[in-house]
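Q: Everything below, folded, please.
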Amino acid sequence: MSLQVFLLPDLGEGLVEAELVTWLVNVGDTVHVDQPIAEVETAKSVVEVPSPFEGTVATLHGAEGDTLEVGKPLISVAAPADATTDATTDATAAVEAAVPAAAMTPASPAPAGAQAASGSGNVLIGYGTSGHGGPGRTRPGRRQHLTGQLEAPVAGPGRAHLVISPLVRKMAHDHGLSLAEIPGSGVDGLILRRDVEAALAPAPAGAVSSTGTAPAGAVSSTEGGDAVDPRTGLHVVARTPLTGVKKAAATALTRSRREIPEATVWVDVDATALVELRRDLKAKDGSAPSLLAFVARFVTAGLERFPQLNAQLVSAGGTDSLVDFDGINLGFAAQTDRGLVVPVLRRAQGRSARALDAAIRALTGTARDGKAGPAELSGGTFTINNYGVFGVDGSAAIINYPEAAMLGIGRITDKPWVVEGELCVRKVTELTLAFDHRVCDGAVAAGFLRFIADAMENPAAVLADL
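A: Take a look at the predicted model:
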């Protein structure tokens, strides 16, 4: 049977790597074309990767928690006996030559010095058949323990390090440990949980790695042997590397602060009329757009009047240029279990508040489920950040690079307000606009923000013209 090697595909939007979250198949499973074989987390989202081949899984190139590069082997599939070899690319032959034949069979021992094709230095060994009667999603709890089928690894640098438990791999990954540096105390050198815990234990004072230098991220030790941060003097509980969405967000926020000279304007708004409008619509029709959807409609109308805030400043070849767009791609900051993301509603201009409400709900739901792809999480021209849902009034927001502005909405709360010379209690919120001062001046930013505020204070008049 010929071997077909599937390379991690181009994930779009310039993404060059992805973290392997979960294998959905095991060595020995039968897979079909378009069957999901793995979940990977990119800088944008968590996505399922389907198989382009049909056959039997021969090799899984990497362990859960590994970071794989686009274009590197993800999985090798042995084609059925009657299949042609045309589907195998020229790169497959090179990969086959680099991967020992023994590694293609799950029951075969790993030869000395063998490494995973992903470049991680770890060979994924010990995954049996799924045990559920056929291909499909296979979670770690269903994998069979094949320790008895493995021969002892050859000791020394570059040996194949054995890890069966996904928990052990995750534990090492979360603490930034390399499995290649952890000796296994289990049968045939199997790395167990106690081995990772031992590696996490603080080293004696003055200890160095086998290379003669202090390990990366090393901390000092007290006389009692506890790990202590040398700067703060506090005990270190854990070190968690930034990966995936959180790493991408950190990079974008840092770049925004470094490159964009931002300014901020804000205004308190009496949103009582808008709240009452929504209440009346809900009482009449049984449903009504969210307050965020109404604000989004006002924003698209405001950007049509002040298009500078929908532009972007682009630097290329030593020249700075202002780029104007013929549409509005509206982003909405959303907090998810994997961190802050900004799903983007493309071509939001001209949509009604009801249409915006439906689209926003669907898009943010997809993002919170981790199913939004690069197309849904990129390409924005303006962002709305509704931080009021967290119970705060205002925020000095960081612009979503490379956009020119971000509108922040604080919580709506009862406050004293003067109406026609009389003091009364009103529904008040604070709007904040952070803008790139290279793109527009304060008059444009203030004009846009005042337009949104006036629309919220007198929504019926504005909506009549939209």
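
Q: Could you use CA atoms for every contact and neighbour count after this?
A: OK.

Q: and Thr88, how many neighbours does it have?
A: 16 (other CA atoms under 10 Å).

Q: Check the gap between it and Ala348 for me.
A: 43 Å (CA to CA, to the nearest Å).

Q: Repeat that for Ile409.
A: Distance, Ile409 to Ala348, using CA to CA: 19 Å.

Q: Same drill for those two, tell me which one is more crowded.
A: Ile409 (23 against 20).

Q: wait, that one sits on Glu430?
A: Yes. Using CA atoms under 8 Å, Ile409 is in contact with Glu430, at 6.2 Å.

Q: any shared contact partners between those two?
A: Contact criterion CA atoms under 8 Å, 6 or more residues apart in numbering; residues shared by Ile409 and Glu430: Asp393, Gly394.

Q: which helices and strands does the lengthiest strand in the chain pack with?
A: Longest strand in the chain, counting residues (DSSP state E): strand 422-436. Packing contacts for strand 422-436, counted by 3 or more CA pairs under 8 Å, 6 or more residues apart in numbering; DSSP states H and E, involve strand 262-270, helix 272-285, strand 405-409, strand 413-419, helix 442-457.

Q: again, only using 7 Å
A: Strand 422-436 is packed against strand 262-270, strand 405-409, strand 413-419, with contacts defined by 3 or more CA pairs under 7 Å, 6 or more residues apart in numbering; DSSP states H and E.

Q: and Glu262, how many neighbours does it have?
A: As a burial measure, Glu262 scores 19 neighbours (other CA under 10 Å).

Q: scratch that, Glu69 is what I was asking about
A: Glu69 is flanked by 19 other residues according to other CA under 10 Å.

Q: Go ahead and confirm it touches Leu20.
A: No. Between Glu69 and Leu20 there is no contact under CA atoms under 7 Å: 10.3 Å.

Q: quick revisit: what are the buried residues along the longest strand of the chain?
A: Arg426, Lys427, Val428, Thr429, Glu430, Leu431, Thr432, Leu433, Ala434, Phe435, Asp436 (16 or more other CA atoms under 10 Å).

Q: The third one contacts Arg411, correct?
A: No. Applying CA under 7 Å as the test, Val428 and Arg411 come out as separate, 8.1 Å apart.

Q: and the most centrally placed residue in the chain, what helix or strand is that in?
A: Centroid check for the chain by CA atoms, centre = their mean gives Val245 as the closest residue, at 2.4 Å. Using DSSP states H and E, Val245 sits within helix 244-259.

Q: Distance check, the residue lying closest to Ala405 once chain neighbours are set aside against Leu200.
A: Spatially, and ignoring its direct neighbours in sequence, Ala405 is nearest to Phe435 (4.1 Å; CA to CA, 6 or more residues apart in numbering). Phe435 is 45 Å from Leu200, where distance means CA to CA.

Q: Likewise for Phe390?
A: Distance check for Phe390 against Leu200: by CA to CA, it reads 36 Å.

Q: Could you do Glu262 as well?
A: 43 Å.

Q: One more sequence to fold, the one below, so I can look at both together:
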Amino acid sequence: MTVKTFLLPDLGEGLTEAELVRWMVAAGDNVAVDQPIAEVETAKSLVEIPCPFEGVVSTLHGEAGQMMLVDEPFISVNTGGEEASTTPEAPSERAQSYREEELAGTQAPSEDTEGDSEADEGSGNVLIGYGTGSAQRKTSRRRKPRTAVGGARAAVQEPSEAVRVINPLVRKLARENSLDINSVKGSGPQGLILRSDVEAALAGSNTDTSMSAPVTETAAQSEAPAASARPEQVAAMGEADSRTGLPVASSQVLSGVRKTIANAMSTSRREIPEATVWVDVDVTKLLKLRSKIKEADGRAPSVMALISRFAVAGLQRFPELNSRIDTEANGALRHTLFEGVNLGFAAQTDRGLVVPNVRDAHKLNAQELSAEFARLATVAREGKASVADLSGSTFTINNYGVFNVDGSAAIINYPEAAILGIGRIIEKPWVVNGRLKVRSVCELTLSFDHRVCDGGTAAGFLRYVADAMTDPKRALATL
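A: Purely as a prediction, here's the structure:
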């Protein structure tokens, strides 16, 4: 009997833990290659973990609600297909981390190495779709070919240099888009291929990454230690709170997306000296223009997409607001301005507020921005947004008008320099050319990092966007 254990992978190039939401299999179930086996919630999104091999589930190394650590055992599967060895197994080694696995097989064996030496045996560990890279471990029987991703049988290969990739999900992203991973130039240490390298090679295609995972082969271990304890409750339901004396309805440690949101908000308030400016805007002409576009084309960009187009144009005129400030090791402050805009937008989901971002938003027209907003909002609410979808923005828009409120001094999406808020559109009495009329009005607010610019720059940007919304035909003619 052969039991293989694979570890929870780094699901986002640096994330160290994930909350196990639910198992999709149970001990004793048959599983196939790439079959989803669990859902986990990282600090970025909810993702499914696929099984890297087929067999019968032996051990689930955790339970729902538990925080699982990267590079710790996740699931063990009895792959079967081989008779048990008649010689006692040596004590099994702890499953290796992904980076240890990635290095396995990158060294070709020496030509003068003889049969029973350690060098000839190789590592015995196989990454998804890999051979060991050194001679196969010698046994008293013929080994069956290993199963590669997709169920195909991988032939025993000659020793060769393995392509080093930071994460199996990056390798799978390339494969699903028919990209030869060997053709990608890695920008990481010693040529390590990063997710950004694959995305760049895909020429900006919008692709959600799928999860894969490093695998290791160990002897059966029915009682592996759990990755971490379930978040402890401060007080059980119904018990009295020591501070207020009131019964406790619920109490638990923040984790996953909620923990990330809390930390981000605290960091923003702590690190950024922000100020806020606001203005009421007559958007009557903007709404009429949108209606005419819809009549002519059968579809029209959303109001937020039109405002976003004006905002992106405004950032090109006031680039200080499309920037960030970083604190270096020696305490110095570095101000970085960007060419181009990655436009983030706040999206409310069942797991909390997340900020998907439209990359290279400055290259898109209002219709294209509207389509991207709709697509990214959908994948975010379904918990399928990739780490790349939820990071890397340089400026954020928050449409809190959908909650039927007029205004809000939004917290800046750290480490950005500003966030633009859009309030609800309501009819108000408005003076036009000396006469009182009923107009459609909304409030714009801009919270900005006072270190990157003074109030004049922030007011200039906000006034530009407001004027464009008031007279959209004129503004669009100059974009």
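
Q: TM-score of the superposition?
A: Scored against TM-score structural alignment, normalised by the length of structure 1, the superposed chains reach a TM-score of 0.72; 355 aligned residues with a CA RMSD of 2.3 Å.

Q: thinking again about what came up before, and the longest strand of structure 1 against structure 2, how far off on average?
A: Compared with structure 2 after fitting, strand 422-436 of structure 1 has a mean deviation of 0.4 Å; criterion: mean CA distance after the TM-score superposition for structure 1.

Q: Residues touching that strand, excluding its own?
A: Residues outside strand 422-436 of structure 1 that contact it (CA atoms under 7 Å, 6 or more residues apart in numbering) are 260-272, 393-394, 397, 399, 404-418, 449.

Q: same question, stretch 451-458 of structure 1
A: Stretch 451-458 of structure 1 is contacted from outside by Val269, Asp270, Ala271, Ala273, Leu274, Phe298, Val299, Gly302, Val462, using CA under 7 Å, 6+ apart.

Q: follow-up on the earlier one: tell me which of the helices and strands packed on strand 422-436 of structure 1 is the most buried.
A: strand 405-409 (a mean of 25; mean count of other CA atoms under 10 Å).

Q: Where does it end up in structure 2?
A: Using TM-score structural alignment, strand 405-409 of structure 1 lines up with residues 418-422 of structure 2.

Q: post-alignment, that stretch versus structure 1, mean distance?
A: In the superposition against structure 1, stretch 418-422 of structure 2 averages 0.2 Å from its aligned positions (mean CA distance after the TM-score superposition for structure 1).

Q: how about Ser321 of structure 1, what's its match in structure 2?
A: Using TM-score structural alignment, the partner of Ser321 of structure 1 in structure 2 is Arg334.

Q: quick one: its match is in a strand?
A: Yes. Counting by DSSP: H, G, I helix; E, B strand; the rest coil, Arg334 of structure 2 is part of a strand.

Q: on that earlier part again, counterpart of the residue nearest to Ala405 of structure 1 in structure 2?
A: Looks like Phe435 of structure 1 aligns to Phe448 there (TM-score structural alignment).

Q: distance of that match from Gly392 of structure 2?
A: Using CA to CA, Phe448 of structure 2 is found at 18 Å from Gly392 of structure 2.

Q: ok so, going back, and of the contacts of stretch 451-458 of structure 1, the nearest to Pro100 of structure 1?
A: Val299 (59.3 Å; CA to CA).

Q: about what we covered before: and the buried residues of strand 422-436 of structure 1, which two are furthest apart?
A: Greatest spatial distance in these: Arg426 and Asp436, 32.3 Å, computed using CA to CA.

Q: on that earlier part again, list of residues touching the match of strand 405-409 of structure 1?
A: Residues contacting stretch 418-422 of structure 2 (CA under 7 Å, 6+ apart): 321, 395-401, 410, 412-413, 443-449.

Q: what do you get for stretch 276-292 of structure 1?
A: The contact list for stretch 276-292 of structure 1 (CA under 7 Å, 6+ apart) reads Ala353, Arg354, Asp357.

Q: From these, pick the one nearest Val16 of structure 1.
A: Looking across the contacts of stretch 276-292 of structure 1 and measuring by CA to CA, the closest to Val16 of structure 1 is Asp357, at 34.0 Å.

Q: now for the closest one: what does it line up with in structure 2?
A: Going residue by residue (TM-score structural alignment), Asp357 of structure 1 aligns to Ser370.

Q: wait, isn't that match in contact with Leu306?
A: No. Using CA under 7 Å as the test, Ser370 of structure 2 is too far from Leu306 to be in contact (8.1 Å).

Q: Pro230 of structure 1 versus Arg338 of structure 1, what's the distance?
A: Distance of Arg338 of structure 1 to Pro230 of structure 1, computed by CA to CA: 30 Å.

Q: Neighbour count: those two, which is higher?
A: Using other CA under 10 Å as the criterion, Arg338 of structure 1 and Pro230 rank with Arg338 on top: 17 against 13.

Q: Map the more buried one onto structure 2.
A: Residue pairing (TM-score structural alignment): Arg338 of structure 1 is matched to Arg351 of structure 2.

Q: As a check, name the ranges of all strands in the stretch 301-450 of structure 2.
A: Assigned strands in the stretch 301-450 of structure 2, in chain order: 323-327, 333-337, 343-345, 347-349, 352-354, 357-358, 395-399, 418-422, 426-432, 435-449 (criterion: DSSP state E, counting those that start in this stretch).

Q: CSV for those strands, including distance to Glu82 of structure 2?
A: Formatted as CSV, these follow (distance: least, CA to CA, whole Å):
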stretch, distance to Glu82 of structure 2
strand 323-327, 56
strand 333-337, 58
strand 343-345, 52
strand 347-349, 47
strand 352-354, 47
strand 357-358, 49
strand 395-399, 56
strand 418-422, 60
strand 426-432, 71
strand 435-449, 63
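
Q: Endpoints of stretch 398-417 of structure 1, how far apart?
A: Using CA to CA, the end-to-end distance of stretch 398-417 of structure 1 comes to 30 Å.

Q: One more: stretch 422-440 of structure 2?
A: The first residue of stretch 422-440 of structure 2 is 14 Å away from its last residue (CA to CA).

Q: State the span of structure 1 onto which stretch 51-61 of structure 2 is aligned.
A: Counting by TM-score structural alignment, stretch 51-61 of structure 2 falls onto residues 51-61 of structure 1.

Q: ok, and the closest non-adjacent residue to Pro50 of structure 2?
A: With CA to CA, 6+ apart as the criterion, Pro50 of structure 2 has its nearest non-adjacent residue at 4.1 Å, and that residue is Pro36.

Q: That neighbour contacts Pro52, correct?
A: No. Taking contacts as CA under 7 Å, Pro36 of structure 2 lies outside contact range of Pro52: 9.5 Å.

Q: Who has more neighbours out of the two?
A: Pro52 (29 against 19).
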